[in-house]
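*Asks:* I'll drop the sequence and a predicted model, then ask my questions.
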Amino acid sequence: MDQEERTRRAAQARSKAEELAGKGVTGVAVTWVDTSGITRVKAVPLARLPHAAAWGIGASPVFDAFLLDDSIVQGRFAGGPVGDLRLHPDLDRLAPLTALPGWAWAPADRFDQGGRPHPLDARHLLRREVRRLAADGFTVRAAFEVEWAASVGEGDDFTPACAGPAYGMTRLTERADYLRDIMEAVTAAGVTVVQIHPEYAAGQYEISVDVDTPVGAADTAVLVRETIRAVSLNHGLRSSFSPKVLAGGVGNGGHVHVSLWRDDVNLMSGGQGPYGLTSEGEAFTAGVLSHLPALLAVGAPSVASYLRLVPSHWAGAFACWGLENREAALRFVTGAAGERHHAANLEVKCFDQAANPYLALAALLATAHDGLTTGATLPPPVDADPATLDGPAPLPSSLEEALPPFTADPVLARAFGEAVIDTIATVRRGEIALFAGATPEEIAARIRWRH
């Protein structure tokens, strides 16, 4: 980052600060997501925003080696007390947090002291994968679904905030003010809400937002979750985004929707392949499918993830794909007749919200790009619950099982580099050790309020 760029950022920040001051904002929360999927923050007074934009906010690189309980593991490339980074807020995503009066938010890009991108910065990794696809003429549109469970009271036990039936109008009626405030707060932050509804598990809801660029989609996932968390507290509730809130219940997914485009044409539709896929759309999907076991260490990165990722629970526990098959890890969505040219997309169902959304999308795009490069093709789709069939292979059933395919995957190794692969593996092994011997009930209770 040269002096000209620093000057440009400072000027942009002064303009933004004047606008935010008129809205009563006095502080800016600058966030990044660590390897364990926890959103961390440094905040500055609004008057300090121009300096932060130009020169960054100091933060230790040790957060790359944090576990979800805030203990620290030591890897070859992360975990020690030495070093410093600079957090530069992305002013293009700067938004007021209407659920937290006086506050605004911006995602951070992490740089070293010399102004170079931090090699372990997940936002930078995702941008790099976007650029690789763009060099071949492709763009990707993406969105995360956000599921959460709302609990009454301040204790660490979970008490569902609503009592109505799954997907029932009763649940909306019980918490109508709460859901309205979430919609309004998310919208005020500049995000388009597509839908909001009660989900299957006790106290569980889901919100869907409009598609964006991959980096924009990951930013939005962070912003939406933190907005929900704030609105929940304002209503005397606690919100959990954990993969497994209760050991015997249905967990929270973090489904990712992606579609491949070229020259504003959706390549997931209008082709001669299965269900209208173009050859490029098929190769994109096949690339993800062939790397699913390795992708789990990024997209289902917690010990608790595998309490959720079980057959016949609509979690996507099998390495297969199918048209509107909610038991397949990859659900192909065509959309309604008449809007398929816009709506057709791939839903990755096996991911959850313990994932760092930037890392998750970077890994997805890297494997999808490999499919495009090799001209990969899809196996036959699965049109039933794969648990009832002989063919589809189950995905890893534990974090221990997911690590070997991840560390051995050459595509992810090339995309991420040695430092990122080693750090992710070190953090995953740390979490495995942290929960060694714990029962599902103990795992769910200890992780419940961490995400």
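*Replies:* Noted; the coordinates are in hand.
*Asks:* Only C-alpha atoms from now on, for both contacts and neighbour counts.
*Replies:* OK.
*Asks:* just checking, next helix/strand downstream of the longest helix seen in the chain?
*Replies:* The residue-count maximum for a helix in the chain (DSSP state H) belongs to helix 214-234. As assigned by DSSP states H and E, the chain's next helix or strand after helix 214-234 is strand 237-240.
*Asks:* name the helices or strands packed onto that next one?
*Replies:* strand 146-152, helix 214-234 (3 or more Cα pairs under 8 Å, 6 or more residues apart in numbering; DSSP states H and E).
*Asks:* Pipe these into CSV and attach distance to V191 and mean neighbour count per row.
*Replies:* CSV is the format used below for the helices and strands packed on strand 237-240 (distance: least, Cα to Cα, whole Å; neighbours: other Cα atoms under 10 Å):
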stretch, distance to V191, mean neighbour count
strand 146-152, 13, 25
helix 214-234, 7, 22
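*Asks:* dropping in the other structure now:
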Amino acid sequence: MAQVETKNRATSSEESRKRVCARIEEERVEFVLLWFSDIEGHLKSFAVTPSEIEDALDDGMGFDGSSITGFNAIEESDMIAIPDPETFQLMPWKEGETKVARMICDIVTPDGKPYEGDPRYVLRRALERMSSLGFDTFNVGPELEYFLFRDDKGTETLDEGGYFAMTTLDAASGLRQETVRALETMGIPIEYVHHEVGPSQHEIDMRYADALSMADHTVTYRLIVKEIAKKAGFHATFMPKPLFGENGSGMHTHQSLFKDDRNAFFDGDDKWHLSDAGKAFIAGQLRHAREISAVFAQWVNSYKRLVPGYEAP
């Protein structure tokens, strides 16, 4: 890790930082994982001990940005990860295991300026633009689908169940329940769970939340799903189209804008109950569909899913 000059780069409140330090001591946490995402959405992590947390919260922890996909070149590689105390959560653990917590970080340059390549900062900027247009909240509710395979060496499925299959055809109902318990332990509310259309395909739906919270929930969700599957000896994948001739996995995303605690997309007097803002929102997404696809369908495999006959797009 790079040495970090003390500059008090923290953007969080002193009260929230003290609260996290007290919680770490109270819970006897041995390690704190500091997470952030690269430009492709891959989760990155490093661990610090409780003795380093206060300094990390105040000044951040330095790292080599040139080794992170999409970050800086080696000539200007120094980057700082500043933990957001509002994201502190205990990782799911069992009696006798090392007690671990996590916080999600914002990435800044050594002079304390937000790094423009940090996906979390990109989202914050978009939310600031939303506020400048007079809206209060952008709520997001994604539906993440995934497959469970026998191992990571192939695509042997665990069952032949279909949509909403009952237990006799659903070999992983217990595993889904364990995953839900782990997610809720980490402060992620779950609405419902079920077997999806494809064999050994599953869906666990998080309750909608504001966009930044949901982004944090989603990177956590993907890790927890994979970790719980791995502990059971299986392999979970969010690959868009792992099985030829079967439905692929999508991430259908429900979206809504609120203003003064009211749904800005709703107009009771309109024929379709859509406000002008709602219509403009839909039109904007259609207008920029190609550009949006660069983010939502970023892999070659994504386009193997986007074919007629398999409920996509």
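*Replies:* Perfect, I can see it now. Every value quoted in this text rests on a predicted model; they were computed, and no experiment measured them.
*Asks:* Now the TM-score, please.
*Replies:* Once the chains are overlaid, their TM-score stands at 0.88 when taken by TM-score structural alignment, normalised by the length of structure 2; 304 aligned residues with a Cα RMSD of 2.4 Å.
*Asks:* still on that earlier bit, looking at structure 2, where would I find the counterpart of the longest helix of structure 1?
*Replies:* Counting by TM-score structural alignment, helix 214-234 of structure 1 lines up with residues 211-231 of structure 2.
*Asks:* so how far does the matching stretch sit from its counterpart in structure 1?
*Replies:* After superposition onto structure 1, stretch 211-231 of structure 2 sits on average 1.1 Å from its aligned residues (mean Cα distance after the TM-score superposition for structure 1).
*Asks:* sorry, back to before: among the helices and strands packed on strand 237-240 of structure 1, which comes closest to L179 of structure 1?
*Replies:* helix 214-234 (9.0 Å; Cα to Cα).
*Asks:* Give the other helices and strands that that closest one contacts.
*Replies:* helix 122-135, strand 139-144, strand 146-152, helix 176-188, strand 237-240, helix 357-374.
*Asks:* mind redoing it with 6 Å?
*Replies:* strand 139-144 (3 or more Cα pairs under 6 Å, 6 or more residues apart in numbering; DSSP states H and E).
*Asks:* Can you list the neighbours in contact with the strand it packs on?
*Replies:* Residues from elsewhere that reach strand 139-144 of structure 1 (Cα atoms under 6 Å, 6 or more residues apart in numbering): 211-214, 217, 255-261.
*Asks:* Tell me how many other residues surround the spatially closest residue to A230 of structure 1 that is not a sequence neighbour.
*Replies:* Nearest residue to A230 of structure 1, sequence neighbours excluded (Cα to Cα, 6 or more residues apart in numbering): A99, at 5.8 Å. By the criterion of other Cα atoms under 10 Å, A99 of structure 1 has 24 neighbours.
*Asks:* Could you check which helix or strand contains A99 of structure 1?
*Replies:* Counting by DSSP H and E, A99 of structure 1 is found in no helix or strand.
*Asks:* Tell me the spacing between it and P81 of structure 1.
*Replies:* 35 Å (Cα to Cα, to the nearest Å).
*Asks:* now do H255 of structure 1
*Replies:* Between H255 of structure 1 and P81 of structure 1 the computed distance is 35 Å (Cα to Cα).
*Asks:* Comparing those two, which shows the higher neighbour count?
*Replies:* H255 (23 against 9).
*Asks:* Just tell me what that one corresponds to in structure 2.
*Replies:* Under the alignment (TM-score structural alignment), H255 of structure 1 maps onto H252 of structure 2.
*Asks:* residues in contact with that match?
*Replies:* Per Cα under 6 Å, 6+ apart, neighbours of H252 of structure 2: 142-143.
*Asks:* Now for it, which secondary structure element holds it?
*Replies:* Using DSSP H and E, H252 of structure 2 falls in strand 251-259.
*Asks:* what range in structure 1 matches whatever helix or strand comes next after that strand?
*Replies:* The element immediately downstream of strand 251-259 of structure 2 (helix or strand, assigned by DSSP H and E) is strand 262-263. Mapped onto structure 1 using TM-score structural alignment, strand 262-263 of structure 2 covers residues 265-266.
*Asks:* Distance from the chain centre to that stretch, please.
*Replies:* 24 Å (Cα atoms, centre = their mean, to the nearest Å).
*Asks:* Mean deviation, it versus structure 2?
*Replies:* Mean for stretch 265-266 of structure 1 is 0.6 Å (mean Cα distance after the TM-score superposition for structure 1).
*Asks:* what's the closest non-adjacent residue to I188 of structure 2?
*Replies:* That would be H217: by Cα to Cα, 6+ apart, it lies 6.5 Å from I188 of structure 2.
*Asks:* Next one: that neighbour from F265 of structure 2, what distance?
*Replies:* 24 Å.
*Asks:* swap in Y310 of structure 2?
*Replies:* 29 Å.
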